[in-house]
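Turn this into a model:
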Amino acid sequence: MTASLSDSVSGSVSVSPSPWWRQAAVYQIYPRSFADSNGDGMGDLPGVTARMGYLSELGIDAIWLSPFYPSALADGGYDVDDYRNVDPRLGSLTDFDAMVAAAHAAGIRVIVDVVPNHSSNRHTWFKAALAAAPGSAERARYHFLDGLGNDGELPPSDWPSHFGGAAWTRVVEAAGPNAGSLGQWYLHLFATEQPDFNWDNPEVREDFHTTLRFWSDRGVDGFRIDVAHALVKDMSLPLRSKPDLEILVDDGSDPLFDRDAVHEVFEGWRSVLNEYDPPKAAVAEAWVPFTDRRLKYARPTELGQAFNFDLLQAPFLATEFRAIAQKCLSEAASSGASSTWVFSNHDVVRHPSRYGLPDGSTREDLEAWLLADGATPALDSARGLRRARAATLFMLGLPGSAYLYQGEELGLFEAAELPASVLQDPTWFRTLHKVKGRDGCRVPLPWSASEADFGFGGIPWLPQPEWFGEFAADAQAGVAGSTLEMYRAALKLRRELQAEESLEWLSSPESEVIHYRRPNGWEVITNFAAVPAVLPSGVDLSRVVLTSGTATEAADGAGSEQAGTIPPETTLWLAP
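Next up is the predicted model:
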C-alpha cells in the first residue's frame, strides 16, 4: 500500500539535458594514500592513472581528488603553496594531464579540490605580506590586525582555531618602524601554517577566477570547494566574541561563517564555470545547519550542489534516515539542486567503525576511542560492516549524487591503532595530544594481500595495520558477497536502474523498515533492526537483484527472505 501523498517526495527538475553530476557516483581519492607509482611511500598522480582500470570496473562516474598541489603538508595538503601546480612528490602537470586523459578515456570525469579560505604560509603572497609593512597592499590580501593590550601582546579576539589553540599568530615585523620587533597578528581558522585570505579584497577574488580557468582549461570537469561557508568574515572592530566555532548563528550574522556576502563570491564563480560548454560542476563543503541557508550554495546561480552531511552524522535508525532523506530531497527540489549523500571522507572516522561502536556514541566518544587506540570500547566489527553495507545500499538507491571515499568499497575500518609516533594530523599537536585526529581514515589502501606493503607501491607514509590484508582489493575481487563485489554490483545496477529524481515512500508493517520506490519501479527496502523483520506485503522476492548481506550470512540463513522476512540490518534492491 502506498503512503499518503504528503509523504511522496518529488525532486524532478526540468533540466534538459540533465547535467551528468545530478545523479553521479563520485569517488574521492586522497592522492597520497591511493597508489604509489615510484616506491617513495607516497601516493601520486601516476598511481591514480595506473589504477584507472580498477576505478572503471568499480563503476563510478567521477573521481574527486583531494589537494595535490605543492604543500608542506602541515594539514595533509590543504595548506596550498601554489594553486596552479602539482606537488613534485605527486607528479607534474604533464602527469596530471595524462591522468585526466586516462579518466576521460574510461568515461570517468575529474573533480579537483579548491581550498579558498586560506593559503599556506609558504604561498608567494603570504611571504610578501610578511616582508611588507603593516597597512601594505600585500597584507591586505590576508587578515593582519594589531593586537590588544598595552603593547599589542594579546590576540585581536578570542577566536579559537579548528585544530586547537588560538586562531591568531603574531609576527616579527620585517619592515616599517617596528622592524625586528613583535608586531601584528594574522588570522588562521585552522593551522598556523594556513593564513586566511581576505575575501573583501578584489585581487583575491580575481586570482581564484584565474585558478578555476586554469584547471578547467586542462579538462577538469568540476570543483569541490573546501570550507565554502567561511570565506567572508566580519572584521569590523572591535571584533565580536566567538569562543566556540561549533556554534553557528544561523541568520547570516555570524562573524566568521555563512555570511550573506559569501554568495556574491560564488555567483562570480558560477559566471566563470558557465564560460565552458558544458558548464563546470561544483559542490560546496558548507557545514551549515539543516536549513534553507545551506541551499543557497547549491542554487543554479552559484555552485549547483552542497554536501549533505546529515546522514553521515545520523545514528543507524530508520526514523533518522527517513526524515533526513525526505527533508534533503524536498529542499533540493525547491532549490533546483540535486541532493548529495556521503557516509565517509578524509575528515571523519570511517562509517563501519562508527556503526560498530555502541549505539549512542558521540563525537567525544569517538575521540576517546581513538585515543585508546581502538581498544575500548570493543568494536563490533561484524555489526559495523553489516550496517555500513545496508546504509550504503539505502543511500545508493536515493535520487542525487553519491560521494564515496576511497577504501569504503573494501569495507575498511578506521585504523584506530596508529601509534602517537606516526601521527601527522595538526589536530594531534595543536590540542596537545588530546584529540588524535584524522590520520586513521587516511592510511594508504591495501591492493594485494600477499605483496609487501599490501601492494601500495612503497613503505607507506602512514603504517598499514596487519588486518588490512584481509580487506585487500585482490582478496575480494571476484569473491561473491565481498564488500568490493557488492559495490561493483550496486554501482552497475544503479546506472542501469537510474530514474527521475524522485521517490515514493511505501508503507511497511515494521517501524524499523524503510521501503521506497523510484518512478521506474525500482524498490529499496532496509531493515534497521537488529532482528529479522516482516517483509512488506506484496513484495515479490523473485525481483530481488541485490542484497547488502554477505554470502556467509546467506549461507547461515540469518533471517531468510524465503521465510518472509528481511535479515537484520540489511537492504534489498528489487528490480522493476
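
use CA for all of it now, contacts and neighbours both
Noted.

which residues touch the most centrally placed residue in the chain?
For the chain, N345 is the residue whose C-alpha lies nearest the centre (C-alpha atoms, centre = their mean; 4.2 Å). With contacts defined as C-alpha atoms under 8 Å, 6 or more residues apart in numbering, N345 is in contact with Q28, L404, Y405, C441.

Most neighbours among these, which one?
C441 (25 neighbours; other C-alpha atoms under 10 Å).

how far away is the closest residue to it other than its chain neighbours from L385?
Counting by C-alpha to C-alpha, 6 or more residues apart in numbering, the nearest residue to C441 once its immediate chain neighbours are dropped is E414, at 5.4 Å. Between E414 and L385 the distance is 12 Å, computed by C-alpha to C-alpha, to the nearest Å.

Would you mind telling me which of the two has more residues around it?
The residue with more neighbours, out of E414 and L385 and counting by other C-alpha under 10 Å, is L385; that gives 25 against 22.

who touches both of E414 and L385?
Taking C-alpha under 8 Å, 6+ apart as the contact definition, E414 and L385 share the neighbouring residues P352, S353.

And the closest residue to V227 other than its chain neighbours, how far from H188?
Once flanking residues are discounted, V227 sits nearest to E285: 5.4 Å by C-alpha to C-alpha, 6+ apart. Between E285 and H188 the distance, using C-alpha to C-alpha, works out to 18 Å.

So which of those two has more stuff around it?
Comparing E285 with H188 by other C-alpha under 10 Å, the one with more neighbours is H188, at 25 against 20.

can you pull the contacts of the more buried one?
With the criterion set at C-alpha under 8 Å, 6+ apart, H188 makes contact with H118, S161, A167, W168, T169, Q194, P195, D196.

List the contacts of the closest residue to it other than its chain neighbours.
Ranked by C-alpha to C-alpha, 6+ apart and with sequence neighbours excluded, the top spatial neighbour of H188 is P195, at 4.5 Å. Remark: with contacts taken as C-alpha under 8 Å, 6+ apart, P195 is in contact with H118, S119, S120, N121, F126, Y142, H143, Y186, L187, H188, L189.

Proceed likewise with the subsequent sequence, for comparison:
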Amino acid sequence: MSEPSASSNDRLAHPYARPWWKDALVYQVYVRSFADSNGDGVGDLAGIRSRLGHIASLGVEAIWLNPCYPSPQHDHGYDVANYFDIHDEYGTLDDFDALLADARNLGIKILMDLVPSHCSIEHRWFIAALASDPNSPERARFYFRDGKGDAGNEPPNNWQSAFGGPAWTRLDADPTANNGKGGQWYLHTFAREQPDLDHTHTDVHQLFDEIFKFWFDRGVEGFRVDAVAGTGKHPDLPDQPPVGPEVGVLDITWMNEYTVFRPEGHDVWRRFRATIDNYESGHPGRELMMVAEAYAVRRPELVKAFTEPDQFHQMFSFDLMLTPWEKHSIEQAMLDPIAILAKTGVPPAWTLNNHDIQRIVTRLGRSDAHLPEIWTNNNLALSRADVDLALGERRARAMAALIFALPGSLYLYQGEELGLPEVFDIPADRREDPVFERTGGAEIGRDGCRVPMPWTNDASSSYGFSTPRADGTVGEPWLPQPTAWGERSVSEIDDIENSTLHMYQSLGEVRDEFAVSQPLEAQTIDIGPEVIAVRRGDLVVVVNPTDEPVQLDLDHRELAITQPVFASEPAEMHTTGVIPANSTIWFSS
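As a prediction, this is how the structure comes out:
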C-alpha cells in the first residue's frame, strides 16, 4: 500500500462546518505496544513515526497517545513522575516534536493523555512529602491522614482501591512516631504507587495550568483526561457505606459516593476549561479540546454535568462498547448519547475498544454475548462462556460499521482494525497489570488487550513489532505474543480481499462521504422487528444482530429512494433487500 499524502487524508468538504473534534476520527496508540524502533521489546515514539502511514491509511484526523511521560511504570505510564518530559524508554522531547511534525504533515493532530487524579510515588512532590513532617505543606498536596485505632494502626477509613485491596498505605508503623499516632497513611484510589493529588491545593492548580501550557506550546491539540470519576473527595473522608456480597472487588470503589462523581471534581474541570479557553483566545486558529473518561453508562445526568459549557468539550460514550449483541440493548445504548446531543449540542465520543477492556472480537464472540441480562460495566469480561472468534469478528465488524455512521467523534484502539482478539494465555510471571498483583491473581487484569501489535508474520522480529538491532537481534517483547499472532498481522491481511483492515480503511472513506457530511443528529427508526435502523440525514444504517438473514422491504418509506453504499460483509451486499446475519449495511439516496 502506498504512503498516503497529506491531501489524501483531508476531510471532504461539506456544508456543516464545525470544530474538528466534534466528529473526528481518532486513533488510540498504546505507545508501549505499537512499534519498537530499537529492538528492546518496548514500543517508542520513533516506532510510531515509522508506522504513521498505516494510521493515515485509516483516514484518522488525530492520534491519542497513552501516557508517555517519565514513569516507574507500575501502571505503565498512569503513574506519572514528571508531566513535562518523555519517558526514556519511549524517546525524548525531540523525538516527540519529530512525531508531531511528521503527523502534522499528514494532516494528523496529536492528543495527549492527562492524569490529574494521581501521580507517581517518584514524583518530586511525593518524595518531598515523604521527607516532611505530618501536617507539612508538602503533605498537603496529597491526602495524608493519621490512622485510627491504637497508635494509628488502622486506615483512616474503609475505602477500597479500584485495583483491589485497601485504598490506604502506611508510611511507618513505628508506634512512637507522630507523637504516638504512628506513621501517617496516604490515599491512593488505584495502586499504592499512585498517590492521589488534592486538587483543592493551589500548588496543584498551578501545576496543571503549567502542564496545559507546556504541551499546547509544543503543538498538542487536546487531552484525553483520565479517571475523572474519582477526582475530588468529600472533605471529611467518611467511611463508605457497606456494599453487598454480590459487588465485585473491582466495583466497590465505583460505588463510593464520597470519592466518585463528586461536586469537588467539577470545580477541577471548570479550572481546566478556563485554562484551555484562555490559551485558545490568545492563539487564534487553534481549536483545543479535552475529552473526559468516565464510565457513566446509562446515567445521562452525569454526562450532561460533565459536558456543561464550562467543563469538558466531550465525554466518552462507552454505551455501545459495553452493550450485549441484541437489538433492544444496542438501541438503548444509542438513545441516551443521541438524546444528549439533541438537547445540549454536545456530540459523544464513541469507542468500541480501549486499553482497559477486553477486545470486542472476544467479547462479542462469547456464546452469551446476545443475552441482555449479562450486561455489566465490563461487558462479558467476567463471563466464562466459550468464544467463537470468527463469529466475534463478524459481529465486531457490524458494530464498527454502525458506530462509524453515528454523529460525534470516534476513537479507535490500535489493532481493532486487524480484528485482534483478547490474549488470555499470558503466563502469570509475565503479567504486568497491577490489578493482577493486587488481587492475588483472582482478576487477570488488562494485559490481554495490550499485547504488542503484529505487523508481519516474522516471528524473529516479534511479528514486525521490533526493528532489529545492528547485530540483527531483538529483545523479547514486554508482553508475550501468541504464536499465531503473525497470521493477523498488517502484512498478512493486507493481501486478503475484504479483510477487516480493508473494511476499516473503507469505513474511513465512506464516513467522510456519507456520514460526516450529514448534520450532527440521528434518530432510530422502525423498519422491521428484527433489525436496528438509524437515520442520519440522507443516510440510513441497518444492523441485523440475529444469526439469520433478514429480508428488508426496500419499498419502505425509509429505504425507497436509497441504494446500498457500504456493507460490513461486502461480498454479500446487493439490492435484493436481504441483510445477512450479524452484519450492517449503509443506504443512501
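
ok, back up a step: and the counterpart of the residue nearest to C441 of the first structure in the second structure, what is it in contact with?
Under the alignment by TM-score structural alignment, E414 of the first structure pairs with E422 in the second structure. If a contact means C-alpha under 8 Å, 6+ apart, then E422 of the second structure has Q358, R359, V361, T362, G448, C449 as its contacts.

same question, Y27 of the second structure
When contacts are counted by C-alpha under 8 Å, 6+ apart, Y27 of the second structure touches I55, V60, A62, I63, W64, Y411, L412, Y413, Q414.

what does W447 of the first structure give?
W447 of the first structure makes contact with F454, G455, F456, A472, A473, D474 under the criterion C-alpha under 8 Å, 6+ apart.

To which residue of the second structure is it aligned?
The criterion is TM-score structural alignment: under it, W447 of the first structure has W455 as its aligned partner in the second structure.

looking at this, that match is in a helix?
No. Remark: W455 of the second structure does not belong to a helix; assigned using DSSP: H, G, I helix; E, B strand; the rest coil, it is coil.

Tell me which of the contacts of Y27 of the second structure persist in the first structure.
For both residues aligned by TM-score structural alignment, their matches' C-alpha atoms under 8 Å, a contact is called conserved when the aligned residues also meet in the first structure; among the contacts of Y27 of the second structure this holds for V60, A62, I63, W64, Y411, L412, Y413, Q414.

re the thing from before, which one of the contacts of Y27 of the second structure is nearest S583 of the second structure?
When the contacts of Y27 of the second structure are compared for distance to S583 of the second structure (C-alpha to C-alpha), L412 wins out at 19.3 Å.

ranges for the strands of the stretch 401-550 of the first structure?
Secondary structure of the stretch 401-550 of the first structure (DSSP state E, counting those that start in this stretch): strands located at 401-405, 502-506, 513-517, 523-527, 533-534, 544-547.

Highest mean neighbour count out of those strands?
Neighbour counts (mean count of other C-alpha atoms under 10 Å) averaged over each of the strands of the stretch 401-550 of the first structure peak at strand 523-527, with a mean of 26.

Can you tell me which helices and strands it packs against?
Helices and strands touching strand 523-527 of the first structure, by 3 or more C-alpha pairs under 8 Å, 6 or more residues apart in numbering; DSSP states H and E, are helix 381-396, strand 513-517, strand 570-574.

average offset between the longest one and the second structure?
Here helix 381-396 of the first structure is compared with the second structure after superposition; its mean distance to the aligned residues, by mean C-alpha distance after the TM-score superposition for the first structure, is 0.6 Å.

Can you tell me the SS state at W125 of the first structure?
In the three-state summary, W125 of the first structure is assigned as helix, counting by three-state DSSP.

which one is it nearest to, not counting chain neighbours?
With C-alpha to C-alpha, 6+ apart, the residue lying closest to W125 of the first structure is E138, at 6.9 Å.

Translate the one you found into the numbering of the second structure.
Using TM-score structural alignment as the criterion, the counterpart of E138 of the first structure in the second structure is E138.

is it true that that match touches A129?
Yes. In this structure E138 of the second structure lies within contact range of A129 using C-alpha atoms under 8 Å: 4.8 Å.

Helices of the stretch 351-500 of the second structure, residue ranges please.
In the stretch 351-500 of the second structure, the helices defined using DSSP state H, counting those that start in this stretch lie at 360-365, 389-403, 434-438, 490-493, 500-510.

of those helices, which approaches K22 of the second structure most closely?
Checking those against K22 of the second structure by C-alpha to C-alpha gives helix 389-403 as the closest, at 14.6 Å.

Where in the first structure does the closest one align, residue-wise?
Alignment of helix 389-403 of the second structure against the first structure: residues 381-395, by TM-score structural alignment.
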